[in-house]
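J.: Give the three-dimensional model of this entry:
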Amino acid sequence: MTSIERTAYPRFKRLMSAREMHVFFTLKREEIDWARERTRSEDHLLALALALKCYQKLGYFPKASEVPETVVEHVRGALELPEGTRPHYESANTYRAFREVGRAVATVQLLKFISDPSLRRRVTAATNKAESFNNFTGWLAFCNGGMIAENDPVEQEKAVKLTSLLANCVIFHTTLDLMEVVRELQGEGWQITGEDLAAISPYLTDHIMRFGTYATTELTARPDAFDPHLDVDFDVEEPEPAAA
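T.: Below you'll find the model as predicted:
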């Protein structure tokens, strides 16, 4: 169960994976151009870029002291700024305006989250799925604690995409194995429902040998075509909330 601090009022994680850093805090070219057009110094550029990416990730503008140094370094590297550049607003009023807007947005979101049970279920389910995938990719990328040593954004992007590709391949293989087990159970007379399958995770690790033997001689072998169909009714209705 994801805590309310991670959903309605998210905060920075104490340790962020390389994939999370790349996905949430890597600036797009149009974002860099937008920030450069609106700033007159490198420290103000860094401050505006940090505010932009933090708001996109958290939904509000955090205090400067709350932004992890790893995030500052990542954004600074994406902007290709000198190592000693620190975020600084040219006007204290700018920071205060960002802070108050962020507080208002976060308060509205928190109230919606508290008052709407359906929203809580959707947010929690979506957050848990994302966290499960991130944990799975972190488990696969076990070398160097999952950290990317390269400061080059291009190399970082390649590492993240290749790790995601590996994770998707393993998930696909695990899903095929699960489908085969479901067909065997149905053949034995078991009734399998969509609700049963909803409780099964594709992020299993017990059957994976990360330090095992890898048969590269079979890389050119063409696999058999897989059957994507399962004779299961997936139309599971969401239970109605109990009357007050």
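J.: C-alpha from now on. contacts and neighbour counts both.
T.: Fine.
J.: Now do the same contact list for F24.
T.: 53, 56-57 (Cα atoms under 8 Å, 6 or more residues apart in numbering).
J.: Show me those residues that map onto helices.
T.: The helices in this structure, assigned by DSSP state H, contain 53, 56-57 from the contacts of F24.
J.: rewinding a little: by neighbour count, which of the contacts of F24 wins?
T.: With neighbours defined as other Cα atoms under 10 Å, the most crowded of the contacts of F24 is K53; it has 19 neighbours.
J.: what's the burial count for the closest residue to it other than its chain neighbours?
T.: Nearest-residue entry for K53: F25, 5.6 Å, with adjacent residues in sequence omitted and distances by Cα to Cα, 6 or more residues apart in numbering. Neighbourhood size, F25 [other Cα under 10 Å]: 21.
J.: likewise F133?
T.: 17.
J.: wait, it sits on L204?
T.: No. Counting by Cα atoms under 8 Å, F133 does not reach L204; the two are 10.8 Å apart.
J.: Adding distance to D43, write the ones in helices among the contacts of F24 out as a markdown table.
T.: Shown next, in a markdown table, are the ones in helices among the contacts of F24 (distance: Cα to Cα, whole Å):
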| residue | distance to D43 |
| --- | --- |
| K53 | 16 |
| Q56 | 20 |
| K57 | 21 |
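J.: from those, which is closest to L45?
T.: Using Cα to Cα, K53 is the member of these that lies nearest L45, at 12.4 Å.
J.: one more to put side by side:
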Amino acid sequence: MRNIKDLVLYNADRRRKYKHIDSLCRQAIDWALIERHCTDMMRVAVSIKAGKMTPSTILRRLGSESTKNKLYFAFRELGRVIRTLFLLKYLNEPDLRRTIHAATNKSEQFNDFAQWLMFGGEGVIAENVRHEQRKVIKYNHLVANMVILYNVQWMSRKLKELQQKGHPVDAEVLKVLSPYQREHINRFGDYLLDLLRSAPPLDPSIDFAFKSAA
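T.: Okay, here's the model as predicted:
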């Protein structure tokens, strides 16, 4: 988890001392503040869940009056509780840390791949209008997913051919492969599109017929 050393834990009770993590705690949770505004916070949560109000609207309203809005401070205090519980679980469970680390790596690899594909203008979004910015991002992700689909389908076919020729293809081979291959892509140059050429059918039923080493 990025910058975890800068994240702060909050003590559930200022009167209690914790042997191994007390130095990580900045201050105690104000439970009275949460209790005092619990009903209002529940109303906000129900409104969001019912679709009557968007989270962005709530954040904007709370943020604009954050110095005076008691509900803002109550939500912030509740957020500290939730984050502290999660951080304690993260510190205590190696499996959770491994899962988060793997997911973070995948996310960063995809972002790097999408950024590489968005080569025009150094990947900078020049639009000032919000919905136009969203279009650029969505188109970029669409292109990235199209290339990923091509890569996975192509690798699957080649691996199946190797397997049919008697070469072993197991979990140890597959776990080092990545759908973010880019060496075969020419980003700069002419693109000749033959819209009349029929594409080979996708085969979603490729089965490598092996048991995972896990």
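J.: Check the gap between the aligned residue in the second structure for E188 of the first structure and L159 of the second structure for me.
T.: Per TM-score structural alignment, the equivalent position to E188 of the first structure in the second structure is K165. Distance of K165 of the second structure to L159 of the second structure, given as Cα to Cα, to the nearest Å: 10 Å.
J.: what does V173 of the second structure give?
T.: Using Cα to Cα, V173 of the second structure is found at 10 Å from L159 of the second structure.
J.: more neighbours, the two?
T.: Neighbours per residue, other Cα under 10 Å: of V173 of the second structure and L159, the larger number sits with L159, 20 against 10.
J.: Now do the contacts for the more buried one.
T.: Going by Cα under 8 Å, 6+ apart, L159 of the second structure touches V169.
J.: before we move on, what about P202 of the first structure?
T.: So P202 of the first structure contacts 171, 174-175 (Cα under 8 Å, 6+ apart).
J.: Aligned to it, what sits in the second structure?
T.: For P202 of the first structure, the residue aligned by TM-score structural alignment is P179.
J.: still on that earlier bit, which of the contacts of P202 of the first structure are still contacts in the second structure?
T.: Retained in the second structure: 171, 174-175, out of the contacts of P202 of the first structure (criterion both residues aligned by TM-score structural alignment, their matches' Cα atoms under 8 Å).
J.: Sitting in helices, which of those do you find?
T.: Among those, the members falling in helices (DSSP H) are 171, 174-175.
J.: Reformat these as JSON lines; add distance to W139 of the first structure and neighbour count.
T.: Converted to JSON lines, those look like this (distance: Cα to Cα, whole Å; neighbours: other Cα atoms under 10 Å):
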{"residue": "I171", "distance to W139 of the first structure": "13", "neighbour count": "19"}
{"residue": "T174", "distance to W139 of the first structure": "15", "neighbour count": "19"}
{"residue": "T175", "distance to W139 of the first structure": "18", "neighbour count": "17"}
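J.: What is the nearest of those residues to D33 of the first structure?
T.: The closest of those, once distances to D33 of the first structure are taken by Cα to Cα, is I171, at 37.5 Å.
J.: on that earlier part again, ok, now which ones touch the residue nearest to K53 of the first structure?
T.: Listed by Cα under 8 Å, 6+ apart, the contact partners of F25 of the first structure are 53-54, 57, 71, 74-75.
J.: One more: A144 of the second structure?
T.: Listed by Cα under 8 Å, 6+ apart, the contact partners of A144 of the second structure are 113-114, 117.
J.: And it? What does it align with in the first structure?
T.: Correspondence of A144 of the second structure to the first structure, assessed by TM-score structural alignment: A167.
J.: so where does that match fall, helix or strand?
T.: helix 153-187 (DSSP states H and E).
J.: Tell me how far the helix or strand following that helix lies from the chain's centre.
T.: Following helix 153-187 of the first structure in sequence order, the next helix or strand is helix 194-198 (DSSP H and E). Here helix 194-198 of the first structure is found 24 Å from its chain centre; the criterion is Cα atoms, centre = their mean, to the nearest Å.
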